[in-house]
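Asks: Give me a 3D structure for the following:
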Amino acid sequence: MATGTRYAGKVVVVTGGGRGIGAGIVRAFVQNGAQVVICDKDDPGVQAPSLSLPAESRGRALEQALAGTLFILCDVTREEDVRTLISETVRCFGRLDCVVNNAGYHPPPQWPEETSAQGFRQLLELNLLGTYTVTKLALPHLRKSQGNVINISSLVGAIGQVQAVPYVATKGAVTAMTKALALDESQYGVRVNCISPGNIWTPLWEELTASTPDPTATVQEGTLAQPLGRMGQPADVGAAAVFLASEANFCTGIELLVSGGAELGYGRKAIPDTPVELPTIPS
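Replies: Modelled structure (predicted):
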């Protein structure tokens, strides 16, 4: 049931909307009066228990739980799937006001020599080209409504991350593409912004934690990375998305960090086993 009217009467598509950050974004828009199309697909190889249900089962459950939503099974790397997603949205609701490009994947930690060109290409197809395809096909409708695009990037696209070269590269590209699209679409009154989350407690974080030798220490490390002393929740990203869509009318081409301040200040940055050279302390 909607609890606000900040985006009442608007229609939103959220890719990767069946779980984690995507589900938080869906709920936030519904709570603010929007009708939301949930797009999702199965993720081969993802082992988190809360992701064990097929994408359609997760999406249908969310559709039943939230009035004003519609689930459409869609692989954003398949252009025909995306064409169907956009056309069905407009057919069912008559308009399109906002697209949230959240579909993406973060592979397990890998050193550069452990990565492959094929794996990199597949990640580019999902994290970057999927965002491009959804946006391109949605633009004719967004121009009519003078709507907006919100791309979900990542804090690490700006600050880097150990053992994540392909992922960081794709997210840095999403942020850069956001700025270029904002310039092109300004003539039509379409705003394009991105949100870069930091540590958000999601099923993928649960999976990472469970795979480490000391899950408690892993959670503590992730928590203490934020000056605010906590990890974010999917609802925090959802609130930021609703703000950008409904109220940030003079914002386009921006990167909104939803990170709890993780990028601030100094910290221990050297990787273990890195040769360390200490300055000589005068006696």
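
Asks: From now on I want contacts and neighbour counts done on CA atoms only, so please keep to that.
Replies: Fine.

Asks: Mind checking what secondary structure Asn151 has?
Replies: At Asn151 the chain is in strand, as set by DSSP: H, G, I helix; E, B strand; the rest coil.

Asks: before we go on, could you also do this sequence so I can check it against the first one:
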Amino acid sequence: MSLRFQDKVAIVTGGCSGIGKGCAEVLVEQGGIVVVLDKAADETSPSLTGPGKVKYMKCDVTNEEQVKNCVEQTVKDFGKIDCLVNNAGVHTGLVTIDTISVEDFKTLFDINVVSMFIMSKYALPHLRKTKGSIVNLSSFSAVAGQASCPTYCATKGAITSFAKGLAADEAKNGVRVNTICPGPTNTPLLQGIPGGDNPDNKYEMVSNNKIRSSRRLFQWRFHF
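Replies: Down below sits the predicted model:
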């Protein structure tokens, strides 16, 4: 039986937990070589099983120099990059425009959006060589909106628009750029949001029978 991602090299940001970890698991199971970039990456990073390989690199994806070094190291170690999964991001929780500072919004934008720009900028020269793929993790909030989360919605909307524009530019280079907009997914990030696991509050939509599994949510969504 052939493996879907045999010998393909993928970078997954924020891959030590949640959706990023789920993506890395599937890629490794299908024979992929996965480089996980995460601020939490160290010797205690979760081990993944399968015929593929995984390497962890400690990286703050808002730090241009760290990103550049990690991309260069990936190519040095494995010779190429076939896919970039821009997954790293944070959620502010329930905050209105009156309760979040300008500086906190700038920080949120840096983490959720500017990091994807930095990653894409340094990975693209290598993705063009392999006719590879960029997969951005956005959110249903990018298109549907979400009460008490205007700044979070703004960052996710920016991710979607960025991908559309970048896809138009990179079509001539054979690089595909796509965005996935999942609904609430059972991850440590969601569980850490105040009230996020309580079906009786504003997060009623994510009660246990409606929360998706990060392990399987994207199993058949990758194409490269």
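
Asks: Any idea what the TM-score comes out to?
Replies: The pair, once superposed, lands on a TM-score of 0.91 when counted by TM-score structural alignment, normalised by the length of structure 2; 223 aligned residues with a Cα RMSD of 2.3 Å.

Asks: What number of residues are in the vicinity of the closest residue in space to Asn127 of structure 1 that isn't next to it in sequence?
Replies: In space, and not counting its chain neighbours, Asn127 of structure 1 is closest to Gly104: 4.8 Å by Cα to Cα, 6 or more residues apart in numbering. Gly104 of structure 1 has 23 neighbours, counted by other Cα atoms under 10 Å.

Asks: gap between the aligned partner of Gly104 of structure 1 in structure 2 and Gly14 of structure 2?
Replies: Superposed on structure 2 with TM-score structural alignment, Gly104 of structure 1 falls opposite Gly89. Going from Gly89 of structure 2 to Gly14 of structure 2 by Cα to Cα, to the nearest Å gives 7 Å.

Asks: With Glu103 of structure 2 instead?
Replies: 23 Å.

Asks: Neighbour count for these two, which is higher?
Replies: A count of neighbours by other Cα under 10 Å puts Gly14 above the other of Glu103 of structure 2 and Gly14, at 26 against 9.

Asks: what's the longest helix anywhere in structure 2 in contact with?
Replies: Counting by DSSP state H, the longest helix found in structure 2 is helix 150-170. For helix 150-170 of structure 2, contacts defined as Cα atoms under 8 Å, 6 or more residues apart in numbering pick out 91-92, 95-97, 105, 108-109, 112-113, 116, 136, 138-139, 141-143, 145-146, 175-179.

Asks: ok, now stretch 86-106 of structure 2?
Replies: By Cα under 8 Å, 6+ apart, stretch 86-106 of structure 2 touches 12-15, 19-20, 38, 61, 108, 111-112, 116, 119, 134-137, 148-152, 189, 193-194.

Asks: Report the buried members of the residues you listed.
Replies: Using 16 or more other Cα atoms under 10 Å as the burial test, the contacts of stretch 86-106 of structure 2 include 12-15, 19-20, 38, 61, 108, 111-112, 116, 119, 134-137, 148-152, 189 as buried.

Asks: returning to what we had before: cross the contacts of helix 150-170 of structure 2 against helices and list the overlap.
Replies: Those of the contacts of helix 150-170 of structure 2 lying in helices (DSSP H): 105, 108-109, 116, 141-143.

Asks: Relative to Pro184 of structure 2, which of those residues is nearest.
Replies: Ser141 (9.7 Å; Cα to Cα).

Asks: re earlier: quick one, which of the ones in helices among the contacts of helix 150-170 of structure 2 are buried?
Replies: Here, 16+ other Cα under 10 Å leaves 105, 108-109, 116, 141-142 buried among those.
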